[in-house]
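[1] Can you look at this prediction? I've put the sequence above it.
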Amino acid sequence: MKLRTLGVTVLGAVGLAALPACMNEEAAPPPRPAVRPAPVREKVAPKPEAPPAAEPAPQPLTGGGTIRGAVSFKGVPPSAAAVPPSEDPACDGMASSEQSVRVKNGKLENVLVRVRGLLPVPRPTQPALIDQHQCTYQPRVQGATVGQPILIKNSDGTLHNARALAGTKSIFNVAQPPHGKAVQRNLPADVELVRLKCDIHPWMTAWVVVNANPFFATSGADGSFAIEHLPAGTYTLEAWHETLGTRTAEISVKEGETVSASFEFSADAKASASGGVK
């Protein structure tokens, strides 16, 4: 009897001892599933934005008629003032006299001849180029259409600056390092005549005549000029010179034909000649 009691007691003790262990096992949380690390995504560089589509170049003008002519000078040309020689070696080869009135064999150079008025034709998008070579603006006189930019280049191995003026009002002033990068500028839409000058070399001058249409030309050393692909019609033709003023003529152009025009200037400001058409 004592032995049975002792056995029960021992079993009870063992069972009580094992009970907390069982309770601990039951209370233990179930193991969490292994968490796989998220795959590392390679950083993709953002695609560069596509540049804005370039404005298509206007189709070249075709058809129409042509104006050909010459600009002459009557009388004795005014004496050109001497330009002091420059000590800048980059200026070697520059003209030794003022170049506003250039007459050879009675023909006048650097006269801008243009058709006045607005015409429904494409306008050039390429800039009008002005170069600085041997301390001289080249060309001295040229035309540009409204909205057409100008590109200023320095081909000299010396410093220039290009100051643009409309009358006495400054439009812009840009430095031009020796053989530096060309600089492009837009002209105000309401400006018709722009003068360029260099403050470092004060004899340097150029003119840009801004026109409402692309029908213009500058007379060459022989006084000649040509305006092509002008739509048929009747127009006012104007010849402009930087110191001698303007001359005008009425002209009619027919499709596929060439018409002649001539202009005459003189040193006499009271000259009555206003140009002519042949």
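    In hand now; what should we look at?
[2] alpha carbons only for contacts and neighbour counts from here, please
    Fine.
[3] how far away is the residue lying closest to residue 86 once chain neighbours are set aside from residue 198?
    The spatial neighbour of residue 86 that comes closest, neighbours along the chain excluded (C-alpha to C-alpha, 6 or more residues apart in numbering), is residue 92 at 8.0 Å. Separation of residue 92 from residue 198 (C-alpha to C-alpha, to the nearest Å) stands at 17 Å.
[4] The two: which is more packed in?
    The neighbour comparison of residue 92 against residue 198 (other C-alpha atoms under 10 Å) goes to residue 198, with 24 against 13.
[5] Tell me which residues touch that one, please.
    Applying C-alpha atoms under 8 Å, 6 or more residues apart in numbering to residue 198 gives the contacts 160-163, 204-205.
[6] Please repeat the previous calculation with a cut-off of 7 Å.
    By C-alpha atoms under 7 Å, 6 or more residues apart in numbering, residue 198 lies in contact with 160-163, 204.
[7] cool, and residue 261?
    Neighbouring residues of residue 261 by C-alpha under 7 Å, 6+ apart: 67-70, 276-278.
[8] element containing it?
    strand 258-266 (DSSP states H and E).
[9] Now residue 151: closest residue in space that isn't a chain neighbour?
    In space, residue 151 is closest to residue 184, 4.3 Å off (C-alpha to C-alpha, 6+ apart).
[10] My guess is that neighbour contacts residue 150. True?
    Yes - in this structure, residue 184 is within contact of residue 150 by C-alpha atoms under 7 Å, at 5.7 Å.
[11] try this one next to it:
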Amino acid sequence: MCGSKTIWYDCKCFSRRGGLCAYRGLLYRVSCRGRRGSVRRIASAWLRKVSAPLLCSWFLFGVNAFVCLPTAQGAPSVPAAIVGKVLWKGVLPPADAFEVEVDVSACAPRGALPNNRVEIDPTSRGVRNAVVWLNPKPEQMGSEELTTKTGSQFEFRRCQIEPSLVLVSRGARVVFTNLDSVIHYVEVKASKAATRTFTLPAVGSSEFLRPTELGFYEVRCKRHPWESATIVVADHPYYTVTDSSGRFTLEGVAPGVYTLHVWHGGMGATPIREGGLVRGYRFSDPVQARKRVIVRSGEATEVSVELSE
């Protein structure tokens, strides 16, 4: 709390702009300047008819310069967790098999491959491999290191890329290994980074890169257009990936108000035909959602987020 006055509800300052707080029907301006800060009354009589909890709630959603949370007087903030699930809303996208027109004997002797882009549990409607993250302010940061990691190796197996997504820290070594008997022409591109291309010519051949730009990298194969995967590069610990049921956990989160972000690479795949043959696939755009979350000291905040195309 900023200032030396005793406030009914702690008003924690998360920027030098300070904030506002209600105490015994009075409205105070909170300044975070200096070591202890200060509290100054700016309104009085008419506020006596308004409850302090109502004011606290109103300012909590209307002012981003502070967080007003009911905590025990003098008690230190205890890191908390966000536990939740990402669900698919609406009609499930079609999961038509990929038609294979090249390297058929090695990739798909029956002429088709399972569509691995539709990542929805048909029973629970949970979305797997959705990226979930927070964008905390510097004062809300704990560690600066990414703690949830999925591994950093892609394998080209049976003409598909496994896994379909990896979450790594900036500059991590990401390895690409060919386990097929056919060649793969790999392309890795991102909106803020130069496109990287390389060839995996034979069984056991491998290449690696160290992505340094934050964000999402798309992995494709020019020879096998149905092959796709994603690299996510993060620089703080508040990133994670949903499991096969769409569940996720973010731990060690400081109390406060956050925007929870959810992203999935998209599930649609439309064949591009030329002369009756499939020459490529046009993938749908990523799907995203955001949700405002209040994290209280020492508590697990439960949240559910819906995605749809």
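    Looks like it came in fine. None of the values given here were measured: they were computed from a predicted structure.
[12] Please identify the residue in structure 2 that aligns with the residue nearest to residue 151 of structure 1.
    Here residue 184 of structure 1 is matched to residue 208 in structure 2, going by TM-score structural alignment.
[13] what number of residues lie near its match?
    15.
[14] Which secondary structure state is assigned to it?
    The three-state label given to residue 208 of structure 2 by DSSP: H, G, I helix; E, B strand; the rest coil is strand.
[15] can I assume it is in contact with residue 172?
    No - here residue 208 of structure 2 lies out of contact with residue 172, judged by C-alpha under 7 Å, at a distance of 9.9 Å.
[16] what do the two both touch?
    With C-alpha under 7 Å, 6+ apart as the test, residue 208 of structure 2 and residue 172 reach no residue in common.
[17] conserved subset of the contacts of residue 198 of structure 1 in structure 2?
    Mapping the contacts of residue 198 of structure 1 onto structure 2 (both residues aligned by TM-score structural alignment, their matches' C-alpha atoms under 7 Å) leaves 160-163, 204 still in contact.
[18] Dump those residues into JSON lines; add secondary structure and distance to residue 141 of structure 1 as well.
    Below are these laid out as JSON lines (DSSP: H, G, I helix; E, B strand; the rest coil; distance: C-alpha to C-alpha, whole Å):
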{"residue": "160", "secondary structure": "strand", "distance to residue 141 of structure 1": "19"}
{"residue": "161", "secondary structure": "strand", "distance to residue 141 of structure 1": "18"}
{"residue": "162", "secondary structure": "strand", "distance to residue 141 of structure 1": "15"}
{"residue": "163", "secondary structure": "strand", "distance to residue 141 of structure 1": "16"}
{"residue": "204", "secondary structure": "coil", "distance to residue 141 of structure 1": "12"}
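[19] Now flag whichever of those is closest to residue 211 of structure 1.
    Set against residue 211 of structure 1, the nearest of those by C-alpha to C-alpha is residue 163 (20.6 Å).
[20] could you measure the closest one against residue 199 of structure 1, distance?
    8 Å.
[21] the helices in structure 2, which residues?
    Assigned by DSSP state H, the helices in structure 2 fall at 52-62, 104-107.
[22] and those as CSV, adding mean neighbour count and distance to residue 94 of structure 2?
    Converted to CSV, those look like this (neighbours: other C-alpha atoms under 10 Å; distance: least, C-alpha to C-alpha, whole Å):
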stretch, mean neighbour count, distance to residue 94 of structure 2
helix 52-62, 16, 39
helix 104-107, 14, 22
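[23] Leaving out sequence neighbours, find the closest residue to the aligned residue in structure 1 for residue 153 of structure 2.
    Residue pairing (TM-score structural alignment): residue 153 of structure 2 is matched to residue 129 of structure 1. Closest residue to residue 129 of structure 1 apart from its sequence neighbours, by C-alpha to C-alpha, 6+ apart: residue 151 at 4.8 Å.
[24] just residue 113 of structure 1 next, same as before
    Nearest to residue 113 of structure 1 is residue 239, by C-alpha to C-alpha, 6+ apart, at 4.3 Å.
[25] what's around the closest residue to residue 186 of structure 1 other than its chain neighbours, how many residues?
    Closest residue to residue 186 of structure 1 apart from its sequence neighbours, by C-alpha to C-alpha, 6+ apart: residue 149 at 4.5 Å. By other C-alpha under 10 Å, the residues close to residue 149 of structure 1 number 19.
[26] so what's the aligned partner of residue 149 of structure 1 in structure 2 up against?
    In structure 2, the residue matched to residue 149 of structure 1 (TM-score structural alignment) is residue 173. Listed by C-alpha under 7 Å, 6+ apart, the contact partners of residue 173 of structure 2 are 152, 208-210.
[27] if you set the cut-off to 8 Å instead, what comes out?
    By C-alpha under 8 Å, 6+ apart, the neighbours of residue 173 of structure 2 are 152, 208-211.
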